[in-house]
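1. Sequence first, then the predicted structure, then my questions.
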Amino acid sequence: MSSGTTELAWFKSSYSGTQGDSCVEVAITEQAIHVRDSKDVARPAFAVGREGWGQFVRYASER
């Protein structure tokens, strides 16, 4: 993961609670979807290719 993730436009899902629950934030670029822990943004983020992210979303929506 590049150290440039701080310049990304991060956002949380509208399903995320306001009590500081376990949430993730995502940032979308042309190359990948970046994911990080919203409670600890200093921890390293990870990136998933757009195709892999699409597969994950399809799988999760079927559950």
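-> Yep, that arrived.
2. C-alpha from now on. contacts and neighbour counts both.
-> OK.
3. For residue 8, the count of nearby residues, please.
-> Number of residues near residue 8 (other C-alpha atoms under 10 Å) recorded here: 12.
4. Put this next to the first one:
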Amino acid sequence: MTVQRSGPSVPESAWFKSSYSGGDGGECVEVAVAFGAVHIRDTKGVDGPLLTTTPEAWSRLLALATSS
């Protein structure tokens, strides 16, 4: 997993927000899936740092977050 200050060249059209995100903003993240990488950014700070991880690590994180 890496944090990048200047993000990779990811087209704006590749970013999406979770369907669980509310319309009022605040605590949302956006995700862009690219070949061999998943990029994550803060919806409020799209020019800020990115978190980049592997698709496998992202899947494990989602599995942990949804198991209760």
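-> Looks like it came in fine. All figures in this text were calculated on a predicted structure; none of them were measured in a lab.
5. What ranges does the first structure have for its strands?
-> Secondary structure of the first structure (DSSP state E): strands at 11-12, 24-28, 32-37, 46-49.
6. so can I have CSV of those strands showing mean neighbour count and distance to residue 59 of the first structure?
-> As requested, these are exported to CSV (neighbours: other C-alpha atoms under 10 Å; distance: least, C-alpha to C-alpha, whole Å):
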stretch, mean neighbour count, distance to residue 59 of the first structure
strand 11-12, 14, 20
strand 24-28, 18, 18
strand 32-37, 19, 16
strand 46-49, 16, 15
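7. among the ones you listed, which is nearest residue 63 of the first structure?
-> Using C-alpha to C-alpha as the measure, strand 24-28 is the one of the strands of the first structure that comes nearest residue 63 of the first structure, at 18.9 Å.
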